[in-house]
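Asks: need a structure here:
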Amino acid sequence: MTGKSLKLALRTGLLTSTCLFAVPASAQDADVEQRLERLEALVMQLVERLDAKDGEMDAARAETVAATQQALAETRALQLRQEELAAQIDEPKKQEDKGFRVGNTTVSYAGYVKLDAISQRTSGGQVASGSIVRDFLIPGAIPVGGDGSGWDTDFNARQSRFIFKTATDVGAEHTLNSQIELDFMVTPDGDERVSNSYTPRLRQAFITYDNWLFGQAWTTFQNVGALPESLDFIGTTPGTIFARQPMIRYTDGGLMLAVEQPETTVTSSTGARVIAGDDSLPELVARYNFSGDWGSLSASGILRNLKISEDDFGTDGDSAMGYGVSLSGKLKLGERDDFRFMGTVGDGLGRYIGLNIVNDAALDLDGELDPIFTYSGFGAYRHMWSDKVRSNIAASYFKADNPVLLTSGAVTDESWNVLANIIYSPVEPVDIGIEYMYAERTLENGQSGNLQKIQVSTKYSF
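Replies: From the prediction side, this is the model:
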């Protein structure tokens, strides 16, 4: 019997007894009444004790429930921490599989070796031997206005890449990593006569501490994950944001905030490019990444302060605001196919688009900067024919709103390209492919030139 049941029985019995002896038959019943009063007092004392006991039991229950909830919370927190530690340990472990450990630091490496065999022709002029325009597509350098060339063939392994990584154990509360990346593109000292010896160049070099990145990396404005798979170095170059530069970046989940290296490029009245080098404020970049079973999306924005000083053009100097927004992503189509895209629009974005197809700004008659408005984008579809064979088709476009009275008609008005390839992987680390590309460039004065390219590549990733 519970305390509550016992108390109810006692109270019921007391009430019954009171009713029975409420009216005594005679004076001799006084003793009975006194006994009844003593009985009532005893019952009330017992009820009070039971009430107190119930209070103690309720307090004990509440304390037990609170302790249980706290224990569950601590257990869950410990479980989450163990999962975080497992994730922190997993990446260095993956790196250790390709490297070695020195003290508290895991040293690892990655990269690839790639051979490119390229044959291309241009309709508007001959590209000189040894020019980087013969290595990969640079839209702003497609010859215009000259005589067409024949098919020029070059072999090179310059895109081969080496990535050196470290991960240092600094305790469970923090993560500390670094990366240095090298290749041999766009560097001097090589030749096609004897040795083809090219100088290594720095691509990326950064450290990461918890949510922070310090060093040179892909601009936060660019979503590298949206780039299509091409044999050409970039592929959809006219419609692609492309820049690597020093920065300080903070990442929290999908949010990325960065201050990055500034640089202003200006078109003079003759159409020539002038790199002022007078920037005083960093580029401000924000980006947010979304992902799910459907794929991934990135939305980014940039704010720039374009600047020149009095010694650049013999003027008093000037500054202007540049800005831009970009939406890009990779959407899954079926089990293995995907569609990749990027769209970018803004004022004063020149050096960020298509390997600086046009400049950030032009100089007006008063010596002031006039930012150049541009818009660009690309779309690419990848189809998996089988586990070992896949194809990509892609197209991109760029358009500039040049102030022609200030830049002359010799600057690029628009550029576009299309490409298609098929890639075979006999084993997982090896890709063998062939790609056809057509690209075109048109100037503000109406002159145009095109480039056709056939490329065969073999790449071994490690």
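Asks: all contacts plus neighbour counts: C-alpha atoms, from now on.
Replies: OK.
Asks: Specify the local secondary structure of Val48.
Replies: One thing to correct before we go on: residue 48 is Glu, not Val. Put simply, Glu48 is helix when judged by DSSP: H, G, I helix; E, B strand; the rest coil.
Asks: residues in contact with it?
Replies: Neighbouring residues of Glu48 by Cα atoms under 8 Å, 6 or more residues apart in numbering: there are none.
Asks: From Gly55, how far off is it?
Replies: From Glu48 across to Gly55, the span is 11 Å (Cα to Cα, to the nearest Å).
Asks: after the one helix or strand Ala439 maps to comes which helix or strand?
Replies: Using DSSP states H and E, Ala439 sits within strand 430-443. Per DSSP H and E, strand 430-443 leads on to strand 448-461 as the next helix or strand towards the C-terminus.
Asks: Could you check how far Gln452 is from Ser119?
Replies: In this structure, Gln452 and Ser119 are 8 Å apart, going by Cα to Cα.
Asks: ditto for Glu48
Replies: Between Glu48 and Ser119 the computed distance is 102 Å (Cα to Cα).
Asks: Please apply the same query to Phe233.
Replies: Taking Cα to Cα as the measure, Phe233 falls 15 Å from Ser119.
Asks: Mind checking which of the two has more residues around it?
Replies: More crowded of Phe233 and Ser119, by other Cα atoms under 10 Å: Ser119, with 19 against 15.
Asks: what helix or strand does the nearest residue to the more buried one once chain neighbours are set aside sit in?
Replies: Nearest residue to Ser119, sequence neighbours excluded (Cα to Cα, 6 or more residues apart in numbering): Thr153, at 4.1 Å. Assigned by DSSP H and E, Thr153 falls within strand 152-156.
Asks: Isn't Asp360 up against Leu369?
Replies: No: if you go by Cα atoms under 8 Å, Asp360 and Leu369 don't touch, sitting 9.2 Å apart.
Asks: more neighbours, those two?
Replies: Asp360 (27 against 23).
Asks: residues touching the more buried one, list them.
Replies: Asp360 makes contact with 264-267, 306, 322, 347-351, 371-372, according to Cα under 8 Å, 6+ apart.
Asks: As JSON lines, those residues with secondary structure, distance to Asn417 and neighbour count would be great.
Replies: Below are the contacts of Asp360 laid out as JSON lines (DSSP: H, G, I helix; E, B strand; the rest coil; distance: Cα to Cα, whole Å; neighbours: other Cα atoms under 10 Å):
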{"residue": "Thr264", "secondary structure": "coil", "distance to Asn417": "27", "neighbour count": "24"}
{"residue": "Thr265", "secondary structure": "strand", "distance to Asn417": "24", "neighbour count": "23"}
{"residue": "Val266", "secondary structure": "strand", "distance to Asn417": "25", "neighbour count": "28"}
{"residue": "Thr267", "secondary structure": "strand", "distance to Asn417": "24", "neighbour count": "25"}
{"residue": "Leu306", "secondary structure": "strand", "distance to Asn417": "29", "neighbour count": "29"}
{"residue": "Gly322", "secondary structure": "strand", "distance to Asn417": "26", "neighbour count": "23"}
{"residue": "Asp347", "secondary structure": "strand", "distance to Asn417": "23", "neighbour count": "22"}
{"residue": "Gly348", "secondary structure": "coil", "distance to Asn417": "23", "neighbour count": "30"}
{"residue": "Leu349", "secondary structure": "coil", "distance to Asn417": "20", "neighbour count": "30"}
{"residue": "Gly350", "secondary structure": "helix", "distance to Asn417": "18", "neighbour count": "26"}
{"residue": "Arg351", "secondary structure": "helix", "distance to Asn417": "19", "neighbour count": "20"}
{"residue": "Pro371", "secondary structure": "strand", "distance to Asn417": "25", "neighbour count": "26"}
{"residue": "Ile372", "secondary structure": "coil", "distance to Asn417": "22", "neighbour count": "22"}
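Asks: structure for this one too, so we can compare:
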Amino acid sequence: GGDGIFNRINKVDLENNEKNSDRFYSTATVTRFGLDFKAPVQGADVGGKLEVDFRGGSSNDTIRIRHAYVTYNDWLFGQTTSTFLATDVQPEMLDFNSPLGIGTYRTPMVRYSTKLNPTTTYAVALEKGNDDNRAPALTTKLKYDFAEGKGTTSARTLLTEARSKESFANDDKQLSANESALGWGVAIGAKYKFTDSLQAMIDYSHVKGDSKFLLYTNNAFNVNPNNFDLNLNEFDAVTVGTTYQITPKVRSTLAYGAMFANDSNDFAQQAFADTAQNKTLQQGWWNVMYSPVSPITFGLEYVYGERKTFNGQKGKDNRVGAMARYNF
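Replies: Here you go, the predicted structure:
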């Protein structure tokens, strides 16, 4: 499959070019430490979060900031998971890179969120997108809890800039393309607990012209070398899964994720020979988590995935992962 310990479904080896097989990886760099605080200060609710792990840098062994923000009443300033995402409705996965079909993007932002009523919350944020963008991304989320806390659902939107600063050689001249277009996305997800032991979750996104917020997607765009217009990538992403609490100490998750790119637009036509871009990605996983005592969890997981490029080449991913975790 992919060259690395964690999920890289979009980059797994293509058939007849397999380089990564029969490999063993292990790491402790996913260890993370965090601090959460909240207190009333002079009549205001003040809080914050700081969380780091050791997956930073090219060698993946330096400290990386995951979350770092302060809150003041309904306002948040700092870095945390994008408002366009809903990690609370994604199926559990042992793999640290997270499953196909969802996002975990953490980015600097300014966010305002408030309760519309006891079961409904609303959030709107300005977030950092791609480095070349001249304006922040605008994200919103509407979340509704129902069935007396057994279920939750959320609807989200995204507006972001897609901007190119590429250079091209044309008639022995070096030309610069400084074009931009509007990228956007919509998403909806839900989770429902049918019984004390069984719950299911689903999340769906449709995105055009962005590659930051969801995992394992194609480039946000490619550039037409004749007129420098941006050809925006457009795709659908979905995850669906179920978790069953077998015993008080053992639970299991079975899930599926997929990405389906538009294969009839200008982006797909220009990316036909680019094997780094994918027409479809699909992935299924099954895991078992065992907690002999509450702070300790042992996990075992099998992942199978496939990718298909726009010109029909295919690649397969087969991985088994194991984990030992101590929460304190």
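Asks: start and end residues in structure 2 for the strand holding Ala439 of structure 1, please.
Replies: Aligned using TM-score structural alignment, strand 430-443 of structure 1 spans residues 296-309 in structure 2.
Asks: same question, stretch 53-68 of structure 1
Replies: Under TM-score structural alignment, stretch 53-68 of structure 1 corresponds to no residues of structure 2.
Asks: same thing with stretch 3-11 of structure 1?
Replies: Against structure 2, stretch 3-11 of structure 1 falls on no residues (TM-score structural alignment).
Asks: Now do the buried residues in that stretch.
Replies: For stretch 3-11 of structure 1, a neighbour-count test (16 or more other Cα atoms under 10 Å) marks 7, 10 as buried.
Asks: got it, and stretch 302-318 of structure 2?
Replies: Within stretch 302-318 of structure 2, the residues scored as buried using 16+ other Cα under 10 Å are 302-311, 314-318.
Asks: List the contacts of that stretch.
Replies: Residues outside stretch 302-318 of structure 2 that contact it (Cα under 8 Å, 6+ apart): 1-2, 9-10, 12-15, 263, 268, 271-287, 319-321.
Asks: Just the buried ones among those residues, please.
Replies: Buried subset of the contacts of stretch 302-318 of structure 2 (neighbour count, 16+ other Cα under 10 Å): 1-2, 9-10, 12-14, 263, 268, 271-272, 275, 277-287, 319, 321.
Asks: Which elements pack onto the strand ranked longest in structure 1?
Replies: What stands out as the longest strand in structure 1, according to DSSP state E, is strand 105-122. Applying 3 or more Cα pairs under 8 Å, 6 or more residues apart in numbering; DSSP states H and E, we find strand 105-122 of structure 1 packed against helix 30-96, strand 100-102, strand 152-156, strand 161-168, strand 448-461.
Asks: any chance of the ones you listed in TSV, plus distance to Ala110 of structure 1?
Replies: Listed next are these as TSV, based on distance: least, Cα to Cα, whole Å:
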stretch	distance to Ala110 of structure 1
helix 30-96	9
strand 100-102	13
strand 152-156	20
strand 161-168	5
strand 448-461	8
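Asks: Among these, which comes closest to Lys7 of structure 1?
Replies: Nearest to Lys7 of structure 1 among these is helix 30-96 (5.8 Å), distances taken as Cα to Cα.
Asks: In structure 1, what residue corresponds to Asp210 of structure 2?
Replies: In structure 1, the residue paired with Asp210 of structure 2 is Leu349, using TM-score structural alignment.
Asks: what's the closest non-adjacent residue to its match?
Replies: Closest to Leu349 of structure 1 by Cα to Cα, 6+ apart is Asp360, at 5.5 Å.
Asks: Just give me the match in structure 2 for that neighbour.
Replies: So, by TM-score structural alignment, Asp360 of structure 1 is matched to Ala220.
Asks: can you check Met185 of structure 1 too?
Replies: Looks like Met185 of structure 1 aligns to Arg55 there (TM-score structural alignment).
Asks: where's that match relative to Ser82 of structure 2, distance?
Replies: As judged by Cα to Cα, Arg55 of structure 2 and Ser82 of structure 2 stand 19 Å apart.
Asks: Give me the more crowded residue out of these two.
Replies: Ranked by neighbour count (other Cα under 10 Å), Arg55 of structure 2 and Ser82 place Ser82 first, with 25 against 20.
Asks: ok, now which ones touch that one?
Replies: Going by Cα under 8 Å, 6+ apart, Ser82 of structure 2 touches 104-107, 127, 139, 213.
Asks: try 7 Å
Replies: By Cα atoms under 7 Å, 6 or more residues apart in numbering, the contact set of Ser82 of structure 2 is 105-107.
Asks: ok, so of these, who is nearest Thr243 of structure 2?
Replies: Closest approach to Thr243 of structure 2 among these (Cα to Cα): Tyr105, at 23.7 Å.
Asks: Surely that closest one touches Phe213?
Replies: Yes: using Cα atoms under 7 Å, Tyr105 of structure 2 is in contact with Phe213, at 5.5 Å.
Asks: Looking only at neighbour counts, state which of these two leads.
Replies: Relative neighbour count places Phe213 above the other of Tyr105 of structure 2 and Phe213, with 23 against 18, counting by other Cα under 10 Å.
Asks: just the strands in the stretch 151-300 of structure 1 please.
Replies: Using DSSP state E, counting those that start in this stretch, the strands of the stretch 151-300 of structure 1 run over 152-156, 161-168, 176-183, 201-209, 212-218, 244-252, 255-260, 265-267, 273-275, 283-292, 295-308.
Asks: that older thread, who's in contact with the match of Met185 of structure 1?
Replies: Counted by Cα under 7 Å, 6+ apart, Arg55 of structure 2 has contacts 29-30, 61-64.
Asks: distance of it from Ile188 of structure 2?
Replies: Separation of Arg55 of structure 2 from Ile188 of structure 2 (Cα to Cα) stands at 30 Å.
Asks: With that, I have no additional questions.
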